[in-house]
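Participant: Quick one: sequence and predicted model below, then my questions.
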Amino acid sequence: MTQLGFGPDTRPLSVLRAMMRIQSTPSRSLDVSEIHGSLLRAEPGTALSKGWVRKVLDQLSNMQMIRVENESESRKKYISDINTIVAGLEQLKGRTLSSLEKRRAALQARSNELSAFNFSDVARVLEGKTAGRAQQPNSGLLKGLQSYADFADAEIYEKAVPGDVIRIAQLQLRPFRGGITEGVNRTLRAAESGAEVRCLVTVDVLSADDFLAEVFPENALVEFFVKAYGARQKGLKLDLRIDTGHTGLYHLTSLNKDNMVILVSEDPMAAMWVSRRFNPDLIEAAIASFEQIWQGLTPLIQDPKHPELGVPTTKPSFFLEALKAAATIVASGGT
């Protein structure tokens, strides 16, 4: 009850207890004098007037903790029972939850604003005004899904033009819960812009049937595969391949050999972005590892008559069933 602001040291609770101590039956009503006397006996030495008790009784009445039997000021009597107490606590709970929800919404708004804020711009302006230099940051730590998505959008997907290559190595899905559907659509948009998209996903990720069913509600994954087949038929360079468990592969998203985001922590989610100016050797090594594995894998989304090509196992799974359903739609001329 302390969380409701009705803790053991509050005066309203002291008065309520004083009533409960002298009620011989739950239906017996009490006047102010009786309640005042019970309170003084429970707390000897306190100078609590009847007028003060009346004020607290009014509070309890407004809180629905007690019921007033007679509205006449001189003849007012009060009743407290299990029903009034439950009603009062429920009202307090509702008020408390409403207050907490407002605070939560305000904190979430501040959190979103802070997460989306680009401190690189602040640092660049500060350095420019102070030292007269105009530099661009070339690395940084990204904390949380929103920061990861914002950077990938601004520095990779939105900068990609025809002829560019976007490489995606998806070793984990769970850190991206809540942003997976948008991430899938992002790859489609990048291919439609003319960039070549190479997406490598591990078989472990695709074996998590329950998780995939949760993050791809209804037919969302089928719809993606239908669009992916359509993109391939239009000559767009969208390629998906499944890795069976090579070592030395980073979870990454990169644009050519210029910018790269590497996942470094799942919980809490954190990623490191690096530019070629910051560490060309790291980017070269990561992409070389990606390409070595990529070249040995069979492409998916090639022939809708044989959707299982490129899938390491043909046993039923959420992923394979969605792929087959999409292939059936495409083979029948649907979109």
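Facilitator: Good, I have the coordinates.
Participant: CA atoms for contacts and neighbours, from now on please.
Facilitator: Will do.
Participant: residue boundaries of the helices in this protein?
Facilitator: For the chain, the helices defined by DSSP state H cover 11-22, 32-42, 50-62, 82-116, 119-131, 145-152, 180-192, 203-206, 209-215, 220-233, 280-294, 318-331.
Participant: center of the chain, which residue is that?
Facilitator: residue 178 (6.0 Å; CA atoms, centre = their mean).
Participant: ok, it - contacts?
Facilitator: By CA atoms under 8 Å, 6 or more residues apart in numbering, residue 178 lies in contact with residue 215.
Participant: Tell me the spacing between it and residue 269.
Facilitator: 13 Å (CA to CA, to the nearest Å).
Participant: ok, the closest residue to residue 156 other than its chain neighbours - how many residues close by?
Facilitator: Spatial nearest neighbour of residue 156, excluding adjacent residues (CA to CA, 6 or more residues apart in numbering): residue 255 at 5.4 Å. By the criterion of other CA atoms under 10 Å, residue 255 has 23 neighbours.
Participant: I'd say residue 255 and residue 153 touch.
Facilitator: No - using CA atoms under 8 Å, residue 255 makes no contact with residue 153, being 11.0 Å away.
Participant: here comes the other one, which I'd like you to weigh against the first:
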Amino acid sequence: MAMIGFDPDERRMIVLRALVKAQKDHESFVTFEEIKKAFRIEEGEKSVSDPLLYRSLTSLEKDGYIIINRTEYRHRYGSNHKVMRVGLKKAKETAMEKLESKADRINSEIETLASLDSTVLAEEFMSMMTGRRVKTKSIFVEGLQACFGVIEREICDSANRGDVIRFTTDWLRAEEDIERRLTSIFECLGKSGAEMRVLCRSEGQNPQTNEFGAIIQKLHDLGYLVEMRKQPRDDATYQFVSRSGEGMMLIVAEAPLAATWISRDANLLLIESAIENFEEDYEKAERMTELSEI
């Protein structure tokens, strides 16, 4: 009973117990005064607050534990096995909803914890201890959510006005919560004042293109410096997200998804090559949005 939140010592449950004991049988109804008398005996109290009893009875009716006969001037109250079954069913459903919500939060935390890289944890720890951000040279991560985490830490947190964020989309895959996470990332980048250049293949090449395009268009309409272009090319090219020439998250495998963060200090030539390749494709690609000035 505790699992569904039933507490026999709760005041309104004591009122319910008093009501049931005041009944002559399970089908009879009792008056407020009879409940009040039974409650005093149950609690050993000489007096009891009428408003308190009325509130308890109203709450019990709302939750399905009792029924009230209002056909007479003085209301009469009753309960039985069938009535309580309704109340207990509601209590069970409420408890299930709370547990499912708690389970969702726990699963989300487990997923986030599982995706954390020990290198990232060490950097965060050193940053917390010293108050200085440690420059990341390289990180390897697996999974879409872990990739988003790298973008948030290494790009969103450092982006400023004047930066150019280059974002290819072929590596994106449909997963739960992807729309909210992507919107959050681009809103963060937009608020920083950075310019965002997004490059995707034509519709049909990647089923996420249309959905992603809707997110970009919405942010564009809000006045952020974001432009999305599509290209018809079918051959493989760099898949990455970068901040100017400072660093990039390079996709190294798509099934399963894996990526590595490469800083400017670690491999400047690779970053410059990827950006040069991106800009060549970007110039030839068809515009899906227009840059806005803010």
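Facilitator: All right, it came through fine. Here the structure is a predicted model, which means the values were calculated and not measured.
Participant: Among the helices of the first structure, which comes closest to residue 170 of the first structure?
Facilitator: Among the helices of the first structure, the nearest to residue 170 of the first structure by CA to CA is helix 203-206 (7.9 Å).
Participant: quick one: buried residues of the closest one?
Facilitator: Within helix 203-206 of the first structure, the residues that count as buried by 16 or more other CA atoms under 10 Å are 203, 205-206.
Participant: Closest one to residue 277 of the first structure out of those residues, please.
Facilitator: residue 205 (32.3 Å).
Participant: What's the local residue count around the spatially closest residue to residue 181 of the first structure that is not a sequence neighbour?
Facilitator: Nearest residue to residue 181 of the first structure in three dimensions, chain neighbours excluded: residue 216, at 6.9 Å (CA to CA, 6+ apart). Close neighbours of residue 216 of the first structure, defined as other CA under 10 Å, add up to 15.
Participant: what do we get in the first structure for residue 232 of the second structure?
Facilitator: Counting by TM-score structural alignment, residue 232 of the second structure lines up with residue 244 in the first structure.
Participant: Now do the same contact list for the closest residue to its match other than its chain neighbours.
Facilitator: Closest residue to residue 244 of the first structure apart from its sequence neighbours, by CA to CA, 6+ apart: residue 203 at 5.4 Å. By CA under 8 Å, 6+ apart, the residues touching residue 203 of the first structure are 242-245, 312.
Participant: Now, of those residues, which are buried?
Facilitator: In the contacts of residue 203 of the first structure, the ones that pass as buried (16+ other CA under 10 Å) are 242-243.
Participant: Tell me which of the contacts of residue 203 of the first structure fall in strands.
Facilitator: Counted as lying in strands by DSSP state E, out of the contacts of residue 203 of the first structure, are 242-243.
Participant: Adding distance to residue 60 of the first structure, write the contacts of residue 203 of the first structure out as a markdown table.
Facilitator: Formatted as a markdown table, these follow (distance: CA to CA, whole Å):
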| residue | distance to residue 60 of the first structure |
| --- | --- |
| 242 | 66 |
| 243 | 66 |
| 244 | 67 |
| 245 | 66 |
| 312 | 68 |
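Participant: Would you check which pair of the contacts of residue 203 of the first structure lies furthest apart?
Facilitator: Across the contacts of residue 203 of the first structure (CA to CA), the longest gap, 10.8 Å, separates 245 and 312.
Participant: Spell out, range by range, the strands that occur in the stretch 1-150 of the second structure.
Facilitator: Per DSSP state E, counting those that start in this stretch, the stretch 1-150 of the second structure carries strands over the ranges 30-31, 67-69, 76-78, 138-142.
Participant: Noted, bye for now.
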